[in-house]
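Participant: sequence first, then the predicted structure, then my questions.
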Amino acid sequence: MILAEPYSDVVAQHGEGPVWDPTDESLALVDMLRGDVVVVDGSHIDRRHVGRVAAAIRPRSQGGWVLGVEQGFALAGRSFTEPSHLPPLWSDTDLRMNDGACDPYGAFLCGSLSTSGRPGAGALYRMTSDHEVKEVLGQITTSNGLGWSLDGSRAYFIDSATQRLDEYRYDETGGFSDQRPLARIPVADGIPDGLTVDAEGGVWVALYGGSAVVRYAPDGRLTHRVRVPVSQPTACTFGGPGLATLLVTTSSLGLERGSEPLAGAVFAVVPGVVGQPSQAFGG
């Protein structure tokens, strides 16, 4: 097991959705329940408020950012000033967006959950570059990690309530089919949360409550375990020179005040495997 070390000070209450920005060589993430985007550039921290919930963030191919917000999607420029919110996808105030990523075809996917914990109330939505949105998976309880195989033919998805990392066949229309469990995570190891896929096709999964990030090979073998010195890792991505550093966001949500002084910081480790550039949104 290898140990991650602090990359930043505490920057979020519930940090999520990290993505490396090669243009500025900085890390963007969301402080989800405060509705903020946080950009970490060395010791400089920039924070922008984008709504009641900032669920996910990814770059746009034409510049700027696409966001998952409380009830749908939003678009923003480089500075995040006055993001443009697209029409909401629902009116149920018990639902909110939670995590998202861009697929190999330039579409942005983000999934929802019920804040009261209603089983199966969430769904996964896909927005294409022309801003058309459709539901691609339903009956989800806690929509979380999302990524794709190197050739784009398979999607990896986590509904945290299942304690699984699932694999699907995937196509250019956003079709999910032939679901199968790639890995089952014991409850004692933590709750599977956000994920990223490295340049060798390995899937890294943050274990919320488990103080760890684990890596599964494409055949489902557990190959790496990174220890994180706080209990609630939320998500991960690769960044830094050569995308050689695994960066891990964390949360202090629900913890006793002062019990984990570094909860909400970003942690880093060089695991010996490099990442791949984040896919941008085509719209």
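Facilitator: Done, it's in. Residues are numbered from 1 along each chain as shown.
Participant: going by C-alpha atoms from here, please, whenever you check contacts or count neighbours.
Facilitator: Noted.
Participant: how many neighbouring residues does Gly240 have?
Facilitator: Per other Cα atoms under 10 Å, the neighbour tally for Gly240 reads 18.
Participant: against Ala268, how distant is it?
Facilitator: Counting by Cα to Cα, to the nearest Å, the gap from Gly240 to Ala268 is 10 Å.
Participant: likewise for Ala235?
Facilitator: Distance from Ala235 to Ala268, by Cα to Cα: 12 Å.
Participant: got any residues that touch both of these two?
Facilitator: Taking Cα atoms under 8 Å, 6 or more residues apart in numbering as the contact rule, Ala235 and Ala268 both touch Val248.
Participant: strands of the stretch 151-283 of the chain, start to end?
Facilitator: Counting by DSSP state E, counting those that start in this stretch, one finds strands in the stretch 151-283 of the chain at the ranges 154-159, 164-170, 176-184, 191-197, 203-208, 212-216, 222-227, 233-239, 245-250, 265-269.
Participant: here comes the other one, which I'd like you to weigh against the first:
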Amino acid sequence: MDVLFDYHGELPECPTWDADSQTLYWTDILRQEIHHYQPQSGTHGVMHFTEEVGCFALRERGGLIVALRSAIWLTEGEGRLTQKVCDNPNNPQLARFNDGGTDRQGRFYAGTYWGPRDYNGALLCRVDAELQTTVLQCDILGANGLAFSPDGKWMYTSDTPNHVIYRTPLDAQGDPGQREVWKTFPRGHGRPDGAAVDMEGCYWSALFDGWRIARFSPQGDVLEEHTLPVRCPTMVCFGGPNMKTLFITTTRENISDEEIKAHPLSGAIFTLPISVPGMTKLKFKEN
């Protein structure tokens, strides 16, 4: 496992690989930024926003769809907001957007994180090709772990503060059925955060507070675990020329100065070579 380059963020999340340009994108939620980095050239750029960017996806038409705290927007290539898609269906004073991405039809999903943590007040919504937004799931404290099986029959999500991964059956149009508990985690052994699925249908999860990432079979069995030199990984994605590199974001949010001194790579992005290629994230498709 290696460090991608000399970078330390506050809360890096939503790593997204663009195969066309061989570029890694990610958001630093608390710094209100989206970064992009080309490993081959070492080129690093930053787009600045006026609110936290919980998640985003690349668009087929160019630019991004971004979930800011108050609303979801379309942007042009350099991040300038061009069209509001919808307001945050949660109360933006209490819930910011968090994890998200696209499904196998190219629709954009965005979940929220319920800040007060007094009940499961967060949700998961979806933006379709007509830019219509639908709330799909509620009863969530912190939406995370969005990923889809290669055959398009299952959607995976996690609720990090509640230590659970769910899976939801999808019909032929990709619409969700009844959510079910897929895997729970005991307290003190890491919480399931951001995730991705490989070509064998195995689910890779960043185990926040757990010092590691893990690969689970479609049946939920642990197949691999990889230890990190930092306590809190936040999300993983596949990339590289053959989709056999796992990029891992980590955080230093709410980490003491003493811990950062002991573990200075907190907030860095790591790379891990893997044997099974990952699923490519589709770009957001608009009509």
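Facilitator: Received it, and whenever you're ready, just let me know what you need. As the structure is a computational prediction, the values presented were derived from the model and not from experiment.
Participant: on that earlier part again, out of the strands of the stretch 151-283 of the first structure, which is closest to Asp21 of the first structure?
Facilitator: Nearest to Asp21 of the first structure, of all those, is strand 233-239, at 8.1 Å by Cα to Cα.
Participant: just tell me the aligned range of the closest one in the second structure.
Facilitator: Taking TM-score structural alignment as the measure, the second structure aligns residues 233-239 with strand 233-239 of the first structure.
Participant: cool, stretch 30-38 of the first structure as well?
Facilitator: Going by TM-score structural alignment, stretch 30-38 of the first structure sits over residues 27-35 in the second structure.
Participant: let's have the strands of the stretch 151-283 of the first structure in a markdown table, adding distance to Cys110 of the first structure and mean neighbour count.
Facilitator: Output for the strands of the stretch 151-283 of the first structure, formatted as a markdown table (distance: least, Cα to Cα, whole Å; neighbours: other Cα atoms under 10 Å):
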| stretch | distance to Cys110 of the first structure | mean neighbour count |
| --- | --- | --- |
| strand 154-159 | 11 | 23 |
| strand 164-170 | 16 | 21 |
| strand 176-184 | 14 | 14 |
| strand 191-197 | 12 | 29 |
| strand 203-208 | 17 | 26 |
| strand 212-216 | 22 | 23 |
| strand 222-227 | 26 | 17 |
| strand 233-239 | 14 | 30 |
| strand 245-250 | 18 | 27 |
| strand 265-269 | 22 | 24 |
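Participant: can you redo those strands as TSV with distance to Lys134 of the first structure?
Facilitator: Output for those, formatted as TSV (distance: least, Cα to Cα, whole Å):
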stretch	distance to Lys134 of the first structure
strand 154-159	17
strand 164-170	15
strand 176-184	13
strand 191-197	22
strand 203-208	26
strand 212-216	30
strand 222-227	34
strand 233-239	25
strand 245-250	29
strand 265-269	33
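Participant: for the second structure, which segments count as helices?
Facilitator: Here the second structure has its helices, by DSSP state H, at 257-262.
Participant: most distant residue from the middle of it?
Facilitator: Glu258 (27.7 Å; Cα atoms, centre = their mean).
Participant: for Gly210 of the second structure, see how far away it is.
Facilitator: 18 Å.
Participant: same check on Gly101 of the second structure?
Facilitator: Distance, Gly101 of the second structure to Gly210 of the second structure, using Cα to Cα: 24 Å.
Participant: and these two? which has more neighbours close in?
Facilitator: A count of neighbours by other Cα under 10 Å puts Gly101 above the other of Gly101 of the second structure and Gly210, at 27 against 18.
Participant: one step back: which of the strands of the stretch 151-283 of the first structure sits closest to Ser129 of the first structure?
Facilitator: Checking the strands of the stretch 151-283 of the first structure against Ser129 of the first structure by Cα to Cα gives strand 164-170 as the closest, at 17.7 Å.
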